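>>> Only the shape, not the letters, is given here:
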């Protein structure tokens, strides 16, 4: 018999009833150190006092009015994002998937209004994850995501990750846009080199193609800059943002230049809940905290400490791990075993991690994680790795 909740997830046998900072408490009272942050969502940890205060205050005033009217909280958050980024304008959504849909529509409408409606091809990359709507899975193109869901939306050309020769051969006057994650999250914490991102930006400038950056997982301070593309010194035309921007409240945003957004006039897009007062009030508090230079500097410092200790962990268990990947507090352990084995061993050590593609274990702790919590994380990760290593030894015997 099918359960009342549609069984589309392979859920762990855990349920949590309380969260505080970097910690989650299960139904039986056991505390777990959370190195997943709801998959990079809880950027400021669980129940951050500033977010609780903002949400409580806003909830007592106004929850929803719809986009038929002006939404002052929405305008405030948009102003903050415009002031702190490349963008001239912002559209608010509820999720990263919705940002992908709008980004695709924005590109196509841009070229339609410029008198080139056939220019619809968007270049995307193997290993990408842009969401689970029909448009987003067509953009990613992996068999795992698209099998059984055809016919797919046309207009995407999938290129191998990291192959700049293939990219340079593919982009041309008929290319509408390039859509890429500066760091692939679901794809295995694979970092796009700064030089490659600069080359992609230059090729877009040369051909007129728009550059869409998907910073749903790598943005909002996770790399030690507000957005990951800042390390390369380039700017996109369109950027997808979600996850961390709401600090746990469902919120996403598409940021764009005036030129890229020029086709999106009244009636061309909409959202019932997107940009609601609750989400935008919380989002503004998150942006104010995360964009502070001192906060970002601390993310960088803690990331260096965490990575150094992870390198030591890899050296200690060469039968389990291959290398450390990532940037800032978006880190991955390339594994020689199935990442799921380490995730499960982590449950026994009371530490939460997230599996990814390319045999990689994701570590996405709250940006507020403390030095003591990093030390405790390493103790628990060591326990999990030792458990997996012992299993390998017993199997070989």
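Everything's here; your move. All figures in this text were calculated on a predicted structure; none of them were measured in a lab. Numbering: from 1, shown residues only.

>>> okay, CA-based contacts and neighbour counts for the rest of this
Fine.

>>> Would you map the strands across the stretch 101-250 of the chain?
Listed in chain order, the strands of the stretch 101-250 of the chain (DSSP state E, counting those that start in this stretch) span 121-125, 156-159, 175-180, 183-184, 190-191, 210-214, 238-241.

>>> what's the most buried one of the ones you listed?
strand 238-241 (a mean of 29; mean count of other C-alpha atoms under 10 Å).

>>> Counting by contacts, list what it packs against.
Applying 3 or more C-alpha pairs under 8 Å, 6 or more residues apart in numbering; DSSP states H and E, we find strand 238-241 packed against helix 96-113, strand 210-214, strand 252-256.

>>> wait, residue 191 sits on residue 182?
Yes. Using C-alpha atoms under 8 Å, residue 191 is in contact with residue 182, at 6.3 Å.

>>> coming back round to it: any chance of the strands of the stretch 101-250 of the chain in TSV, with distance to residue 201 too?
Formatted as TSV, the strands of the stretch 101-250 of the chain follow (distance: least, C-alpha to C-alpha, whole Å):
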stretch	distance to residue 201
strand 121-125	13
strand 156-159	16
strand 175-180	9
strand 183-184	16
strand 190-191	16
strand 210-214	7
strand 238-241	12
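
>>> so which of the ones you listed gets nearest residue 283?
strand 238-241 (11.4 Å; C-alpha to C-alpha).

>>> okay, the helices and strands packed on strand 238-241 in CSV with distance to residue 354 next?
Shown next, in CSV, are the helices and strands packed on strand 238-241 (distance: least, C-alpha to C-alpha, whole Å):
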stretch, distance to residue 354
helix 96-113, 18
strand 210-214, 20
strand 252-256, 22
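
>>> And these: which comes nearest residue 20?
Proximity to residue 20 (C-alpha to C-alpha) singles out strand 252-256 among the helices and strands packed on strand 238-241, at 23.4 Å.

>>> ok, second structure coming up, stack it against the first:
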């Protein structure tokens, strides 16, 4: 059975059958990063008289490696701005042949915004592959320190360190995609902070706040060295949308927020670990950090996700990983409720 889409009150709208009973929905699918009703504005960067976009930028640069931040209404513009900035940086420095963006990923597909760019290629997540990829035409290395795609994937520190070393040695730009893990989802502001490796450029898309097409705002964060090459005339996020984004950013960077995410993550991790040991026939492992958690299933995770949805818990099946990605404003009571639903559904699930 499948879940009924929740309405604005986060309660499933019952079907026409008057006897049906509405089931409260716990959305742990990653679709909601922040519950707007629970956002309490924290630090706000520049003073209240500054435009919302300036205050958003101050928050991002104050809490990251970056010196400059820009916001866009769609992800395609943010990625195009990142690539054009990197290529212009090399062109201005007298290296016009450096146009190639090398994506370091074991997932055999490119980010959608880069898939049509002839100057983009894919290499494995391997130190030797990174070293071998270096050449006179390489402009940048692109990595996602943590990603939600074919399972929950966290790049090991040695891969990020190898990319940083290669970038410094060969004069190329190091770019990170923090779309899936940024703004505290892993328990740190950005996933790369767990590894102690900082990029020169960072892209975050699908950020909270209304923007065109319903896909959320996107941000580009750059070091001062790269920011000098930002193209002019790019369509920036309007101030109304920036005002909505400001609430989420101020919450994400408020004192104590990261610690709370880590604590909630530990509670969720404990429930999943107990479940994994209770049903070793269904689960082979747990994975995750912060509020990016998952159960590694012995088979496809989709049937279990469907059963959970029928009981009001929305999770995300990623191949053989059942991902649980609650809002960063999740409460301890909601984690307990999700754990109870998991326990009940898994207890009734047939052996693998």
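It's in. What you are looking at is a predicted structure, and each value in this text was computed from that prediction instead of being measured.

>>> how much space between residue 281 of the second structure and residue 226 of the second structure?
Distance, residue 281 of the second structure to residue 226 of the second structure, by C-alpha to C-alpha, to the nearest Å: 51 Å.

>>> Can you pick out the residue with more neighbours from these two?
Per other C-alpha atoms under 10 Å, whichever of residue 281 of the second structure and residue 226 has more neighbours is residue 226, with 21 against 14.

>>> In the first structure, what residue corresponds to the more buried one?
Alignment note (TM-score structural alignment): residue 226 of the second structure maps to residue 260 of the first structure.

>>> What residues does its match make contact with?
106, 107, 110, 210, 237, 238 (C-alpha atoms under 8 Å, 6 or more residues apart in numbering).

>>> which of these does the second structure keep?
Of the contacts of residue 260 of the first structure, the ones still in contact in the second structure (both residues aligned by TM-score structural alignment, their matches' C-alpha atoms under 8 Å) are 106, 107, 110, 237, 238.

>>> Please say which position in the second structure the last one maps to.
Residue 238 of the first structure maps onto residue 201 of the second structure when the alignment is built from TM-score structural alignment.

>>> gap between that match and residue 67 of the second structure?
Applying C-alpha to C-alpha to residue 201 of the second structure and residue 67 of the second structure gives a distance of 10 Å.

>>> how about the helices in the stretch 101-250 of the second structure?
127-133, 157-170, 224-227, 239-252 (DSSP state H, counting those that start in this stretch).

>>> Tell me which of those sits most buried.
helix 239-252 (a mean of 21).

>>> could you dump the helices of the stretch 101-250 of the second structure to a markdown table with distance to residue 63 of the second structure?
Output for the helices of the stretch 101-250 of the second structure, formatted as a markdown table (distance: least, C-alpha to C-alpha, whole Å):
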| stretch | distance to residue 63 of the second structure |
| --- | --- |
| helix 127-133 | 29 |
| helix 157-170 | 20 |
| helix 224-227 | 15 |
| helix 239-252 | 10 |
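
>>> closest to residue 113 of the second structure out of the ones you listed?
helix 224-227 (20.4 Å).

>>> how big is the offset of that closest one relative to the first structure?
Superposing on the first structure and averaging over aligned pairs (mean C-alpha distance after the TM-score superposition for the first structure), helix 224-227 of the second structure comes out at 2.0 Å.

>>> what about that helix, distance to the chain center?
Computed by C-alpha atoms, centre = their mean, to the nearest Å, the chain-centroid distance of helix 224-227 of the second structure equals 24 Å.

>>> Return the residue of the second structure aligned against residue 320 of the first structure.
For residue 320 of the first structure, the residue aligned by TM-score structural alignment is residue 282.

>>> check contacts around its match.
Neighbours of residue 282 of the second structure in contact, by C-alpha under 8 Å, 6+ apart: 276, 297, 298, 299, 351, 352.

>>> switch to 7 Å and redo it
Applying C-alpha atoms under 7 Å, 6 or more residues apart in numbering to residue 282 of the second structure gives the contacts 297, 298, 351, 352.

>>> Which helix or which strand is home to the equivalent of residue 268 of the second structure over in the first structure?
Under the alignment (TM-score structural alignment), residue 268 of the second structure maps onto residue 306 of the first structure. Secondary structure from DSSP states H and E places residue 306 of the first structure in helix 293-316.

>>> Report the mean deviation for that helix after fitting onto the second structure.
Helix 293-316 of the first structure sits 1.3 Å off on average (mean C-alpha distance after the TM-score superposition for the first structure).

>>> how about the nearest residue to the spatially most central residue of the second structure, chain neighbours excluded?
Centroid-nearest residue in the second structure: residue 180, 1.2 Å away (criterion: C-alpha atoms, centre = their mean). Of all residues not flanking residue 180 of the second structure in the chain, residue 147 sits nearest, at 5.4 Å (C-alpha to C-alpha, 6 or more residues apart in numbering).

>>> so that neighbour sits right up against residue 176, yeah?
No. Between residue 147 of the second structure and residue 176 there is no contact, the gap being 11.0 Å when judged by C-alpha atoms under 7 Å.

>>> Let's verify residue 317 of the second structure: helix, strand, or coil?
Look at residue 317 of the second structure: counting by DSSP: H, G, I helix; E, B strand; the rest coil, its state is strand.

>>> go on, the one 5 residues further on?
Each residue gets one of three states, and residue 322 of the second structure gets strand by three-state DSSP.

>>> Any idea how many residues pack against the aligned residue in the first structure for it?
Using TM-score structural alignment as the criterion, residue 322 of the second structure maps onto residue 361 of the first structure. Around residue 361 of the first structure there are 28 other residues, counting by other C-alpha under 10 Å.

>>> With the one 10 residues further on instead?
Number of residues near residue 371 of the first structure (other C-alpha under 10 Å) recorded here: 13.

>>> Give me the aligned partner of it over in the second structure.
By TM-score structural alignment, residue 371 of the first structure lines up with residue 332.

>>> List the contacts of its match.
Residue 332 of the second structure neighbours (C-alpha under 7 Å, 6+ apart): residue 264.

>>> The one 3 residues further on too?
When contacts are counted by C-alpha under 7 Å, 6+ apart, residue 335 of the second structure is found next to residue 268.

>>> tell me which residues of whichever strand or helix holds it are tucked away?
Element membership for residue 335 of the second structure, per DSSP H and E: helix 332-348. Neighbour-count burial for helix 332-348 of the second structure, counted by 16 or more other C-alpha atoms under 10 Å, picks out 335, 338, 339, 341, 342, 343, 345, 346.

>>> how far off helix 257-278 does that helix point, in degrees?
Interaxial angle of helix 332-348 of the second structure relative to helix 257-278 (axes from the mean of the first three to the mean of the last three C-alpha atoms, to 10 degrees): 20 degrees.
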